[in-house]
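# show me how the following folds:
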Amino acid sequence: MQHDSKLPHVGTTIFSVMSALATQHQAINLSQGFPNFKSDQKLIDLVNQAMNSDYNQYAPMPGSLDLRLAISHKYQLLYNSDYHPEHEITITAGATQAIFTIISAFIRAQDEVIIFKPAYDCYQPAVELNGGICIEIPLYTPNYTIDWELVASNISPKTKMIMINTPHNPSGTVLTKGDMLQLEKLTKNTNIIVLSDEVYEHIIFDGLEHESACKFPDLKSRSFITASFGKTFHNTGWKIGYCCAPKSLMDEFRKVHQFNVFSVHHPTQKGLADYMQNPETYLKLGAFFQHKRDLFLSLIADTKFKFKPSQGSYFQVLNYSAISDEHDESFAKKLTIDYKLASIPLSVFYSNKQDDKVLRFCFAKTDDTLKKAADILCRISQEINY
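Coordinates of the predicted model:
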């Protein structure tokens, strides 16, 4: 049998490639975005308790009402924004499933979707699988800011969706209030849907605020917000997240959601609902990860790597142009094989493979791991020359 691939240019994700390479060469893995420390034992106990209390059959299709109530309370507490727990919040199998389902529910053949590159690698394939066309707006190093005039010039009658990500993966930058007001202005009185990927909303540094799409009334009226418990509570393997949107949008989302997932692991939902009764479980995350960012950067401050401290997420990008002119994919593989330190090259996040000599490192690791990684980076800075 012969078939034409619907994604002919898509192979194995760079995250799988680099993690496999790290395992093969016993390298420290700062490539894929997952912690190497345990989730809170209290949360694990609550999930186990839910299993033993017989929360083992299907959860309601939109998710456990207890968990949706906890999420609704969080949005009211943090952003003074209301999402109705019954009609405007749905629990998903991670944020990636939420993003895929949103796109599947709304994007038709030839619809245009504006995305900002470098972009997380699940965005474009989901659009293309549904026949949509990605309109790419570049974010240039070192600031990765959005040129809103360029965005405006790329909006057309075919524009169906604009996808944003703040805090941003891979760059670690955050959108400002000014950015969100510009987006609100550009989309006002249109049928454009905004998909706001906010999985790192609680991981933000240096006194900055997370400018959620829900804080801006007209923007909220046209936006989906996607989020991840795995990123928030250090258990990415649980694959559980959620999305929020006005009822008219969420009704369409659930039409698709019920047929590609239906519902998500019930005992985990119950455990998370109980755990979130204490807001400190997510309010302390910024300080927790800022300590790790600051430790990592202090240890490599005297190297030839150039950087701006990450504003949010648990990623730090480092420019190695003063060390080598090697292509970033080759350089990342060299560091993994020869120096036993794995990272992600940023060129893979661009369709044109734009190479700015930048690597992304995940600092959601134990302090001991970060110290060992920093020692390697110091050695690389000394040993590798043009």
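# switch to C-alpha atoms for all contacts and neighbour counts from now on
Fine.
# show me what the longest helix seen in the chain is packed up against.
Assignment by DSSP state H gives helix 367-383 as the longest helix of the chain. Helices and strands touching helix 367-383, as assessed by 3 or more CA pairs under 8 Å, 6 or more residues apart in numbering; DSSP states H and E, comprise helix 285-299.
# elements contacting the helix it packs on?
helix 367-383.
# neighbouring contacts of the helix it packs on?
Contacts with helix 367-383, where a contact means CA atoms under 8 Å, 6 or more residues apart in numbering, come from 28, 292, 295-296, 299-300, 303-305, 323, 339, 341, 363.
# could you also give me the structure for this next sequence, so I can compare it with the first?
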Amino acid sequence: MSASTPQPDPSIRPADRRVSARIGAIAESATLAVDAKAKALKAAGRPVIGFGAGEPDFPTPDYIVEAAVEACRDPKNHRYTPAGGLPELKDAIVAKTLRDSGYAVDASQVLVTNGGKQAIYEAFAAILDPGDEVIIPAPYWTTYPESVQLAGGVPVEVVSDETTGYKVSVEQLEAARTENTKVVLFVSPSNPTGAVYTRAEAEEIGRWALEHGLWVLTDEIYEHLVYGDATFTSLPALLPGLADKCIVVNGVAKTYAMTGWRVGWVIGPKDVIKAATNLQSHATSNVSNVAQRAAIAAVSGDLSAVHEMRTAFDRRRKTIVKMLNEIEGVVCPEPEGAFYAYPSVKGVLGKEIRGKRPQTSSELASLILDEVEVAAVPGEAFGTPGYLRFSYALGDADLVEGIGRIQQLLGEARD
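This next block holds a predicted model:
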């Protein structure tokens, strides 16, 4: 499945077009929309429990906050700095990448961005020309296809499901490849499914990309959030031959509970990073210096705070999967990474629930919010209708209460 780049209506003269076709085609982030609605209802006094946003409920570790406080007091941080990032942060990212991934790069291969979303868009914008195709495994994070289209590319979806643990095969990727294919997206651990590719599976996909001369964009934002026997694998470290056509996206948001600080980065070939830096120099200039100073403390410090959060996420992971699988008609594979559960709710659709018969996961999500005041994101947002995404990055008590409400509601389902 692919989507063409939006084109303006030629029957309308340019001066009469109010919003460009390119921007008008962008859908609102479904995850942020659900989260905003849940927060608005909660602010109005409703007992809403939100599973929408992928946002750790932990505060940013104290030592990182203190670094930001000190940075605020230093006048050098009150001024413009290099558009591509503070040299000290670039050096820290180089050291962190070698430590955590075994991937050796230098500072000229790093661009510091305003979060992971800017990193993804600028990476695609730097390498895509109109009509270039990007293979995107689905379920996918909502921003990937939007960024591809905004950069002029064409997203080509390759769909997986719960029967394969939400992982695509090389055979599926090859079936989607055409002469216009330029990039394959590789995400492990995955948002929204929590799927983690084994080392052998990752190597097979990497070798396939290398064989066909394709670019790989790999999003490593959840690298430290893996559970059980699962392990994180960095493709360019595993296959050094990929490095010349591999772009790595990462950031501090998930690992260090820093979603609001907005610091991400792109690692890639020097010419691509230079091009993306030129783009950023006109779009936003430098990332907030205070946030960059905090990020230096984050990536340079140890991972003890991360390990504590991962222990809590692992506990919640087991709880939510158990509770979801207790619901008749719901099938939830156990996620091996990130902090999301992605159950199939196809067995519930079409059944009568409090006088309504939801036919889609979007309708079911709306019914759940209206009837028991629990917010989840429907699978339509991730390219696979028939599913719901639950972020378990929220407190244990809220998790049990929220899924308990859904258990009670869906327990009323009748044919």
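# and the contacts of helix 367-383 of structure 1, which two are furthest apart?
Greatest spatial distance in the contacts of helix 367-383 of structure 1: 292 and 323, 24.5 Å, computed using CA to CA.
# ok, now which ones touch the residue mapped onto residue 176 of structure 1 from structure 2?
Structural alignment (TM-score structural alignment) places residue 176 of structure 1 against residue 198 in structure 2. Each residue near residue 198 of structure 2 by CA under 8 Å, 6+ apart is listed here: 230, 231, 232, 233.
# now those as CSV including distance to residue 383 of structure 2 and secondary structure?
Putting the contacts of residue 198 of structure 2 into CSV (distance: CA to CA, whole Å; DSSP: H, G, I helix; E, B strand; the rest coil) gives the following:
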residue, distance to residue 383 of structure 2, secondary structure
230, 25, coil
231, 26, coil
232, 24, coil
233, 25, coil
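# gap between the equivalent of residue 271 of structure 2 over in structure 1 and residue 17 of structure 1?
Per TM-score structural alignment, the equivalent position to residue 271 of structure 2 in structure 1 is residue 248. Per CA to CA, to the nearest Å, residue 248 of structure 1 is found 40 Å from residue 17 of structure 1.
# which of the two has more residues huddled nearby?
residue 17 (15 against 12; other CA atoms under 10 Å).
# and the strands in the stretch 51-200 of structure 2?
Assigned strands in the stretch 51-200 of structure 2, in chain order: 110-113, 133-138, 154-159, 181-187 (criterion: DSSP state E, counting those that start in this stretch).
# who wins for proximity to residue 382 of structure 2 among those?
Closest among the strands of the stretch 51-200 of structure 2, once you apply CA to CA, is strand 133-138, at 6.9 Å.
# mind listing what's buried along stretch 220-233 of structure 2?
By 16 or more other CA atoms under 10 Å, the buried positions in stretch 220-233 of structure 2 come out as 220, 221, 222, 223, 224, 225, 226, 227, 230, 231, 232, 233.
# which part of structure 1 lines up with stretch 109-128 of structure 2?
Under the criterion TM-score structural alignment, stretch 109-128 of structure 2 matches residues 88-107.
# check contacts around the counterpart of residue 161 of structure 1 in structure 2.
Residue pairing (TM-score structural alignment): residue 161 of structure 1 is matched to residue 183 of structure 2. By CA under 8 Å, 6+ apart, the contact set of residue 183 of structure 2 is 133, 134, 135, 214, 215, 216, 217.
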